[in-house]
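Student: dropping the sequence and predicted coords here.
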Amino acid sequence: MRTFRSHRLLAACLLVFALGACGKNDDPQAGTANGEAGELLPAPQGASGGVTGMPTQPGPGQVGPPNAAIVEAPMLDENGNPILPATPEDGSLPVADDGTPLVEDGTAVPGEPTPQDAVAVVRDYYAAINARSYARAYALWSDGGRASGQSPQQFADGFADTTGVSVEILPPGRVDAAAGSRYLEVPVALTASQRDGSQRKYVGAYVLRRAVVDGATPEQHAWRIGSADLREVKP
């Protein structure tokens, strides 16, 4: 009888031991809690990028240059012709891209000074200087020559040591509009020959002006030199 009880006790102990061993594998974290090596699930990978959270590679979407701006179509009249800007409040007429005045149908105004007329004024100015006709050159300045800032005699004396001037006239700029006036810049490059045989070179531009208001005289209506910005080019 004693031997049978011993066998039953031994079988019970073995069963308890087996159940305890199975319980260890039920919790994968138990091994690490006790300092033993355990096999954990891999940790999720974070998104790549800088500390600001911006991705290091561009995301989907437009990667090329943006579409060109849509050019607004001009307004047309009932006949399909472009509608010109309204006449300014100062009574002047609209102008073309090159500054030529236009009438309502878009054609050039007959007799109105053009940018090429302004270029001709600069050309005539130096032709008069080379001909020693200083009074005529002086008169090509606005306000009867007073825009030069000199008297007629002071103007003539300024060319006392000059034997001749060669000028290269470059393409003029666009006509600028102001209240009652128009302005145009004409770039130039000059070479002035001196009596001692030397030459002096200048670059710069003339700004020509004309009036566009009602009641202006023919002289005021024409292109005249309003100012000059010429700088000597040192060799």
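Tutor: Cool, the structure landed. Numbers count the residues shown, from 1 in each chain.
Student: all contacts plus neighbour counts: C-alpha atoms, from now on.
Tutor: Noted.
Student: list the contacts of the helix ranked longest in the chain.
Tutor: Counting by DSSP state H, the longest helix found in the chain is helix 2-24. Residues outside helix 2-24 that contact it (C-alpha atoms under 8 Å, 6 or more residues apart in numbering): Ala30.
Student: got another, please set it beside the one above:
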Amino acid sequence: MMRTILYLPLVLLAACGGEPLPENTVASNAAEPALPDMPPDPPMPGPQPEADIPGISAEPHAQPVTPAQTMAEEPGPAVAAAVTQRYFDRIAAGKADAAWELWDDDGRASGMTRRAFADSFKRYATYRATVGTPGPMEAGAGQRHVTIPVEISGTLRDDTPFAMAGTVTLHRTGVIDGATAAQRQWRISSADLTPRPVAVPPPTATARYACADGAQIDATFDNVAGTASLRHGEQTLGTLRQQPAGSGIRYAGDGIELRGKGDDATITLPGQPPLTCTASR
């Protein structure tokens, strides 16, 4: 017992620095020396691991990519309007079967077969459409939609005039996994067109134009024949035929041209500069 007690102080003395510790002996209470700050290890040569993708392999980014950024390079409303114009141009050209192809879901969104769709337009003699300014592109769940205003006019086979107005909505799939090239193209998904009253002009109408040079020119319009006869006093200036016009009226013939919109008109006589005229009431 005495031998054991004498041995313990010797062990404690060695641990406190009185004697060097034997080789390969670690003191549990010894403090590790502080290491100097070291620069980060340089990247290893060769391919580096891919960075985390927010929302997929890492936490979502604090400021995720917005739909507007996602759609920045996709076909926008202007392309949708061009598809709409092509659709109505095909109908006006008597190619309704080809217009059917511009409906969504391979034509099925029209609710009709190709043949039934084409047959439904056989009652029209003339068909004209004015495509308006498209609205903004709407996005949701990888899908895109654009609504476009449209005005339609023309005549039936029995010469009865008709008019319609409303909207056409187009759809496409965004650039997402699994979407085919066809699905990413604008196609018509629905049309909301309602008949509008048609103003039927009287068979004939007259107007007297007071022009800037002091002259007065009388015009007699034959709305059945599509002509306009111009007179200056007792002199007949000529008979003009109705011409296509974006808006207002346009008649030309015998070297004379009459253009007008509302009460304002321009009359050009042979060899003379255009006259600015106003219809008097």
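Tutor: Cool, got the structure. All values derive from a computational prediction rather than experimental measurement.
Student: quick one on the thing from earlier: where does the helix or strand following the longest helix of structure 1 end up in structure 2?
Tutor: Toward the C-terminus, helix 2-24 of structure 1 is succeeded by helix 30-33 as the next helix or strand (DSSP states H and E). Using TM-score structural alignment, none of the residues of structure 2 align to helix 30-33 of structure 1.
Student: so the alignment partner in structure 2 of Ala179 of structure 1 versus Phe117 of structure 2, what's the distance?
Tutor: When structure 2 is aligned by TM-score structural alignment, the residue opposite Ala179 of structure 1 is Ala141. Remark: distance between Ala141 of structure 2 and Phe117 of structure 2 (C-alpha to C-alpha, to the nearest Å) = 31 Å.
Student: what's the burial count for Asp143 of structure 1?
Tutor: Asp143 of structure 1 sits with 14 neighbouring residues when counted by other C-alpha atoms under 10 Å.
Student: any idea how far Val168 of structure 2 is from the match of Ala179 of structure 1?
Tutor: For Ala141 of structure 2, the distance to Val168 of structure 2 - C-alpha to C-alpha - is 21 Å.
Student: which of these two has more neighbours?
Tutor: Of the pair Ala141 of structure 2 and Val168, Val168 is the one with more neighbours under other C-alpha under 10 Å, namely 20 against 8.
Student: middle-most residue in structure 2, spatially?
Tutor: Pro77 (0.6 Å; C-alpha atoms, centre = their mean).
Student: corresponding residue for Ala147 of structure 1 in structure 2?
Tutor: Counting by TM-score structural alignment, Ala147 of structure 1 lines up with Ala109 in structure 2.
Student: count of neighbours near that match?
Tutor: 16.
Student: ok, it - contacts?
Tutor: Per C-alpha under 8 Å, 6+ apart, neighbours of Ala109 of structure 2: 103, 188-190.
Student: switch to 6 Å and redo it
Tutor: 103, 189 (C-alpha atoms under 6 Å, 6 or more residues apart in numbering).
Student: on the three-state scheme, it is what?
Tutor: helix (DSSP: H, G, I helix; E, B strand; the rest coil).
Student: what's the answer for Ala78 of structure 2, then?
Tutor: Going by three-state DSSP: Ala78 of structure 2 is helix.
Student: cool, and Gly164 of structure 1?
Tutor: Applying three-state DSSP: Gly164 of structure 1 is strand.
Student: map it onto structure 2.
Tutor: In structure 2, Gly164 of structure 1 lines up with Thr126, judged by TM-score structural alignment.
Student: what does Gly204 of structure 1 give?
Tutor: That one, Gly204 of structure 1, aligns with Gly166 by TM-score structural alignment.
Student: just checking, its match touches Leu193?
Tutor: Yes - the pair Gly166 of structure 2 / Leu193 is scored as a contact, 4.3 Å apart, by C-alpha atoms under 6 Å.
Student: now Ser227 of structure 1. Nearest residue, chain neighbours left out?
Tutor: Closest residue to Ser227 of structure 1 apart from its sequence neighbours, by C-alpha to C-alpha, 6 or more residues apart in numbering: Val207 at 5.3 Å.
Student: thinking again about what came up before, so how far is Thr84 of structure 2 from the residue nearest to the centre of structure 2?
Tutor: 10 Å.
Student: and Tyr202 of structure 1, that's in a strand?
Tutor: Yes - counting by three-state DSSP, Tyr202 of structure 1 is found in a strand.
Student: quick check: which element contains the residue lying closest to it once chain neighbours are set aside?
Tutor: Leaving aside its sequence neighbours, Tyr202 of structure 1 sits nearest to Glu232 (C-alpha to C-alpha, 6+ apart; 4.3 Å). Glu232 of structure 1 is located in strand 224-233, with elements delineated by DSSP H and E.
Student: in structure 2, what stretch matches that strand?
Tutor: Going by TM-score structural alignment: strand 224-233 of structure 1 matches residues 187-196.
Student: buried ones in that stretch, by neighbour count?
Tutor: For stretch 187-196 of structure 2, burial by neighbour count (16 or more other C-alpha atoms under 10 Å) applies to 187-191, 193.
Student: got it, and stretch 189-196 of structure 1?
Tutor: Using 16+ other C-alpha under 10 Å as the test for burial, stretch 189-196 of structure 1 gives 189-194.
Student: save those as JSON lines, and put in distance to Arg5 of structure 1 and secondary structure too.
Tutor: Output for the buried residues of stretch 189-196 of structure 1, formatted as JSON lines (distance: C-alpha to C-alpha, whole Å; DSSP: H, G, I helix; E, B strand; the rest coil):
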{"residue": "Ala189", "distance to Arg5 of structure 1": "129", "secondary structure": "strand"}
{"residue": "Leu190", "distance to Arg5 of structure 1": "132", "secondary structure": "strand"}
{"residue": "Thr191", "distance to Arg5 of structure 1": "134", "secondary structure": "strand"}
{"residue": "Ala192", "distance to Arg5 of structure 1": "137", "secondary structure": "strand"}
{"residue": "Ser193", "distance to Arg5 of structure 1": "140", "secondary structure": "strand"}
{"residue": "Gln194", "distance to Arg5 of structure 1": "141", "secondary structure": "strand"}
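Student: does Val188 of structure 1 belong to a helix, a strand or coil?
Tutor: strand.
Student: can you name the residues that contact it?
Tutor: Contacts of Val188 of structure 1 by C-alpha under 6 Å, 6+ apart are 168-170, 203-205.
Student: neighbour-wise, which of those residues leads?
Tutor: Highest count within the contacts of Val188 of structure 1 by other C-alpha under 10 Å belongs to Ala205, 20 neighbours.
Student: how about that one: what's its closest non-neighbour residue?
Tutor: Nearest-residue entry for Ala205 of structure 1: Pro187, 4.0 Å, with adjacent residues in sequence omitted and distances by C-alpha to C-alpha, 6+ apart.
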